[in-house]
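Engineer: I would like the atomic coordinates for the input below:
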Amino acid sequence: MQLSPDAALVVIDVQQGFDDPVWGARDNPDAEANIARLVDAWSDASRPIVLVRHDSRSPGSPLTPGTPGNALKPVVASARHDLLVSKHVNSAFYGDPDLDGWLRARGIRELVLCGIQTNMCVETTARMGGNLGYRVVVPLDATHTFDLEGPGGLRLTAAELARATAVNLAGGGFAEVVSTDEVVAARP
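Structural biologist: This is a model prediction of the structure:
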């Protein structure tokens, strides 16, 4: 795998509030360690890092601004970064400041996405990035999600949702789904 020297690492919603039991059972206990490996690799290479924080507007959300849950987890809280995007919806492209504008102003065309939740904000950002013409790479083992219930009592486990995201992104042509090892070993 090759990545351009200016490929941006976009770290999505790695926040304390996702440790709240209200979310239910999660997958991938190694997600945060893999996110840390990516942040370290990007810092060591002086590549651009974008941190994204979900500032929920839903009453009682563990991600509400001003609450402890809104804070970034220690794995990224003190990470060197070039931009912090605050958002209220699933896509990091609908945040403040404007992620697409910031990337285009710097000529950045490749994104590596990691964070929380795999099938929500990571997948939505990846789909939009692909639609906007970026090369998007998602090291799936640097994401995690939670079991989810849908209509009629249909329930999918977090692992099933992560697999569905991998199929959606790669099969739909939105992103390359890889491992953290592959990204860390990638050459510019």
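Engineer: When you work out contacts or count neighbours from here on, use the C-alpha atoms and nothing else.
Structural biologist: Fine.
Engineer: This protein: helices as residue ranges?
Structural biologist: Applying DSSP state H to the chain gives helices spanning 31-44, 74-77, 99-105, 123-131, 158-171, 180-185.
Engineer: just those: most buried one?
Structural biologist: Using mean count of other CA atoms under 10 Å, the stretch among the helices of the chain with the largest mean neighbour count is helix 123-131, at a mean of 21.
Engineer: mind putting the helices of the chain in a markdown table, distance to residue 62 included?
Structural biologist: Output for the helices of the chain, formatted as a markdown table (distance: least, CA to CA, whole Å):
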| stretch | distance to residue 62 |
| --- | --- |
| helix 31-44 | 19 |
| helix 74-77 | 17 |
| helix 99-105 | 24 |
| helix 123-131 | 20 |
| helix 158-171 | 19 |
| helix 180-185 | 28 |
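Engineer: Ok, which of those helices comes nearest residue 144?
Structural biologist: The minimum distance between residue 144 and the helices of the chain falls on helix 31-44, with 6.1 Å, by CA to CA.
Engineer: structure for this one too, so we can compare:
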Amino acid sequence: MNAFAYSASDTALLVIDPYNDFMSEGGKLYDATRATAEAADFDDNMRNILAAIRAASIQVFVVPHRRWRAGDYEGWLHMTSSQSGVRKVQLFAAGTWGGEFHPEFGPQPGDVVVHEHWAQSGFANTDLDAQLKLRGIRRIILVGMVANTCVESTGRFGMELGYHVTLVKDATAAFSAEGMHAAHEVNGPSFAHAIVSTAELLNSLPRAAR
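Structural biologist: All right, here's what the predicted structure looks like:
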């Protein structure tokens, strides 16, 4: 899928789950995603994208997972294996370093931080759809963690809601190369309108931002 021109009037960048537990050395899942992140050059690509997006005056949305709190998931009839894992390791625990946003990839002044999602989609049970619509956003660009879970689920849900969805395949990571392949080569084409590299995305931003 080919890139095209994006504009500040109707485009937003969604940065999904930019927590220290994922993106900072020493985080609880940093080592689990490290191999695919390094293979994709994730850190440098995120830096370049965020700088260019902000230079283009495109709105940044931070789409965070639920920070673990004592009592979470108690009494639930149906928990996924991922949610059981979150509960076991207390992932993104509120009030801890791991539950803080990555200093570079987390929110900056002017960014919109939406309500935390409990499972995988940044739209389900949050205010993301309302926040986008209130700003006239029709196109969403997705980066962050994890490629074949929260990034994919948010993109798929966004397509169902009528948004134009772009996946940036080298500005995300997963727990395995197979997860990355599934996200971008198998599942992504069924819902995303564009699947691009960081270089392709940057070339499609307003010239002043390049």
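Engineer: Would you mind saying which of the helices of structure 1 lies nearest residue 12 of structure 1?
Structural biologist: The closest of the helices of structure 1 to residue 12 of structure 1 is helix 123-131. By CA to CA, the value is 8.9 Å.
Engineer: So which bit of structure 2 is the closest one matched to?
Structural biologist: Using TM-score structural alignment, helix 123-131 of structure 1 corresponds to residues 152-160 of structure 2.
Engineer: go on, stretch 31-46 of structure 1?
Structural biologist: Taking TM-score structural alignment, stretch 31-46 of structure 1 hits residues 42-57 over in structure 2.
Engineer: Just give the number of residues close to residue 82 of structure 2.
Structural biologist: 12 (other CA atoms under 10 Å).
Engineer: That one -> structure 1?
Structural biologist: Checking TM-score structural alignment: residue 82 of structure 2 goes with nothing.
Engineer: Tell me how far residue 82 of structure 2 lies from residue 195 of structure 2.
Structural biologist: Here residue 82 of structure 2 is placed at a distance of 26 Å from residue 195 of structure 2 (CA to CA, to the nearest Å).
Engineer: cool, and residue 4 of structure 2?
Structural biologist: 11 Å.
Engineer: Between the two, which is the more surrounded one?
Structural biologist: Between residue 4 of structure 2 and residue 195, counted using other CA under 10 Å, the more crowded position is residue 195 (22 against 12).
Engineer: Which position in structure 1 pairs with that one?
Structural biologist: Under the alignment (TM-score structural alignment), residue 195 of structure 2 pairs with residue 177 in structure 1.
Engineer: Could you tell me which residues make contact with its match?
Structural biologist: 137, 138, 139, 140, 166, 169, 170 (CA atoms under 8 Å, 6 or more residues apart in numbering).
Engineer: And residue 192 of structure 2, by the same measure?
Structural biologist: Residue 192 of structure 2 is in contact with 155, 156, 159, 164, 165, 166, 167, counting by CA under 8 Å, 6+ apart.
Engineer: Same question for residue 55 of structure 1.
Structural biologist: Counting by CA under 8 Å, 6+ apart, residue 55 of structure 1 makes contact with 63, 64, 65, 70, 86, 87, 88.
Engineer: Counting neighbours, which of these end up buried?
Structural biologist: 63, 64, 70, 86, 87, 88 (16 or more other CA atoms under 10 Å).
Engineer: Translate the first one into the numbering of structure 2.
Structural biologist: To tie it back to what came earlier, the one meant is residue 63 of structure 1. So residue 63 of structure 1 corresponds to residue 92, using TM-score structural alignment.
Engineer: Its match is in contact with residue 100, isn't it?
Structural biologist: Yes: between residue 92 of structure 2 and residue 100 a contact is recorded at 7.3 Å, counting by CA atoms under 8 Å.
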